[in-house]
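Sequence and predicted structure are below.
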Amino acid sequence: MFKPFIINSSCGGYFFYYVRPIIKWFLRKTTGLCELQRICYGEISGTPRIKAVEQSLAMTRSTQIKQLMEHLNDIADNKRFTGANEREILRGAVSTVLLVKKINPRTHSQFVTSFGKCVEQIWGYRQLTAEVEDLRRTAFDSDNFEHEKKTV
């Protein structure tokens, strides 16, 4: 297994902004894989892969993927990333990336699974933080039986 070559923002502003797309293009042409595929195939499962996917998505220049991320952020922030809805959202997110990046899902079924798990973790965590923040902001109300029950 190869270690993915990922260009990140710590490389410097000018270099990062202008040279990174050239390196990504070169790697896409030589490996036949986009950056997300190189991450999902080359990075170990768990936090390292999820963080690398999140960073790659955050640095995208693709308007379709930026729109997808805004949509996923909205869903997670409004706590709608749950149940059967979650499966449909994941399917749609993975399908969007497959179309934009021109990835054949039959050939790259491992990517579909790995990337789907990363999306689930990234936006599941975002929703969890939104839920915790809502709980933190809820003031104690002594007239509310549920609040009183929790103090015992």
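In hand now; what should we look at?

When you work out contacts or count neighbours from here on, use the C-alpha atoms and nothing else.
Noted.

Distance of D141 relative to T151?
With the distance defined as C-alpha to C-alpha, to the nearest Å, D141 ends up 11 Å from T151.

Can you measure across stretch 54-68, start residue to end residue?
13 Å.

Pull the residues that contact that stretch.
With contact meaning C-alpha atoms under 8 Å, 6 or more residues apart in numbering, stretch 54-68 is reached by N8, E35, L36, M69, A93, T96, V97, V100, I122.

Equivalent analysis for stretch 132-146, please.
Residues from elsewhere that reach stretch 132-146 (C-alpha under 8 Å, 6+ apart): H147, E148.

For it, measure first residue to last.
Stretch 132-146 has an end-to-end distance of 17 Å (C-alpha to C-alpha).

Okay, buried residues for that stretch please.
Residues of stretch 132-146 include none that count as buried (16 or more other C-alpha atoms under 10 Å).

What about the contacts of stretch 54-68, which one has the most neighbours?
Using other C-alpha atoms under 10 Å as the neighbour criterion, E35 leads the contacts of stretch 54-68 with 23 neighbours.

For it, give its distance to I23.
The gap separating E35 from I23 is 10 Å, by C-alpha to C-alpha.

okay, pairing it with this:
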Amino acid sequence: MLKWILRRTTGKCELERICSSYPAGAERTRAVEYSLSKSKLAALKILLVSDGLNASDAANNIITLKGVDITRNEGFRPALLQCLRHISGYQKLVSEVTRLQKEKYSTAIDDHEQQLLKLWSLLKPARSRKTSKTKRVGELGFQGNDPATDFRGMGLLGLQNLVFFAENYNRSARKVLSESFHPKFGYSFAVVGINLTSLILELLCKEQLKSHFYNSVSGEPSLYHFHRVYCHVFCEFHDFWFAEEPESVMEFSRILELYKVHLLSRLTTPGMRLHSEFLAD
């Protein structure tokens, strides 16, 4: 009844009112999401679960179904379109990272092997390698001679996160790797990195990264943006670890949980976005 009264008095549907009341970002997109989820029209609800959504077509369908006169409200379609790109991009991103996580790393697959050797060349440029199956992988913080055992839980996603970090923020990645061998507070660089992939994947799937992506990405959140969150989290966790001054690596689970609470407290803020200015390059 309230919606009907507002429609009659303002001449705008609920989605129009949302798009004109909120600035671009998480608050607007999440309000649009909520409105679509409560709609009585099945054609609108399905937009929230489709990872193959064409945002432009969806915007046109909504305009038609809601009877919106865009000649009187020219800003509505661009605002709605951005929200739909956020929503569809997030769904696509969840599907993509889940697929990569389920793809098992194998040294028998040349592309996998080449990615790991690339990680080595980026982090240890002065020391060449021809195979990943040697004791020297411990220099990157792997636990055994075969990195596949460490990637088991996160699959190819864990490797791609590490490679992106080393390739795009090489100075920071090499600094973190070097400091991970601290005689008192050291930890296994690659193993910790894979655990952080698991943490970020969990946050993504529980929709706890929505505010960050909706505030910081104008279009569709993509794997690139997921990788950037990983780089931020890795550097931030590294500093957090040393600030806690752990007695040994056996405290890793406790400190990771503390860091998770710290991160979640910020992710719940509607206007938040993770900043990575501290990355050295």
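Done, it's in. This is a predicted model, so every value here is computed, not measured.

Let me have the contacts of stretch 54-68 of the first structure in JSON lines, extended by secondary structure and distance to P48 of the first structure.
As requested, the contacts of stretch 54-68 of the first structure are exported to JSON lines (DSSP: H, G, I helix; E, B strand; the rest coil; distance: C-alpha to C-alpha, whole Å):
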{"residue": "N8", "secondary structure": "coil", "distance to P48 of the first structure": "14"}
{"residue": "E35", "secondary structure": "helix", "distance to P48 of the first structure": "15"}
{"residue": "L36", "secondary structure": "helix", "distance to P48 of the first structure": "13"}
{"residue": "M69", "secondary structure": "helix", "distance to P48 of the first structure": "20"}
{"residue": "A93", "secondary structure": "helix", "distance to P48 of the first structure": "21"}
{"residue": "T96", "secondary structure": "helix", "distance to P48 of the first structure": "23"}
{"residue": "V97", "secondary structure": "helix", "distance to P48 of the first structure": "20"}
{"residue": "V100", "secondary structure": "helix", "distance to P48 of the first structure": "24"}
{"residue": "I122", "secondary structure": "helix", "distance to P48 of the first structure": "12"}
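
where do the helices sit along the second structure?
Taking DSSP state H, the helices of the second structure run over residues 2-10, 14-21, 26-37, 42-45, 55-66, 76-102, 110-123, 148-151, 155-168, 170-179, 189-205, 210-216, 223-244, 252-267.

Looking at these, which one is packed in the most?
Highest mean neighbour count of the helices of the second structure: helix 210-216, a mean of 23 (counted as mean count of other C-alpha atoms under 10 Å).

Kindly name the residues of the first structure that line up with that one.
Counting by TM-score structural alignment, helix 210-216 of the second structure pairs with no residue of the first structure.

From the contact counts, what lies against that helix?
helix 26-37, helix 76-102 (3 or more C-alpha pairs under 8 Å, 6 or more residues apart in numbering; DSSP states H and E).

mind redoing it with 6 Å?
helix 26-37 (3 or more C-alpha pairs under 6 Å, 6 or more residues apart in numbering; DSSP states H and E).

residues in the first structure aligned with the helix it packs on?
Taking TM-score structural alignment, helix 26-37 of the second structure hits residues 47-58 over in the first structure.

starting at the chain centroid, how far to the matching stretch?
With C-alpha atoms, centre = their mean, to the nearest Å as the basis, stretch 47-58 of the first structure stands 7 Å off its chain's centre.

Average offset of that stretch relative to the second structure?
Compared with the second structure after the fit, stretch 47-58 of the first structure shows a mean deviation of 0.6 Å (mean C-alpha distance after the TM-score superposition for the first structure).

how about H108 of the first structure, what's its partner in the second structure?
In the second structure, H108 of the first structure lands on N73 (TM-score structural alignment).

burial count for its match?
Number of residues near N73 of the second structure (other C-alpha under 10 Å) recorded here: 12.

repeat for S45 of the first structure
For S45 of the first structure, the number of neighbouring residues by other C-alpha under 10 Å comes to 14.

if we can go back for a sec, what's near enough to touch the match of H108 of the first structure?
By C-alpha atoms under 6 Å, 6 or more residues apart in numbering, the contact list for N73 of the second structure is empty.

and the gap between it and H86 of the second structure?
Taking C-alpha to C-alpha, one finds N73 of the second structure at 21 Å from H86 of the second structure.

likewise S198 of the second structure?
Distance from S198 of the second structure to H86 of the second structure, by C-alpha to C-alpha: 23 Å.

Likewise for D69 of the second structure?
For D69 of the second structure relative to H86 of the second structure (C-alpha to C-alpha), the value is 23 Å.

No further queries at this time; thank you.
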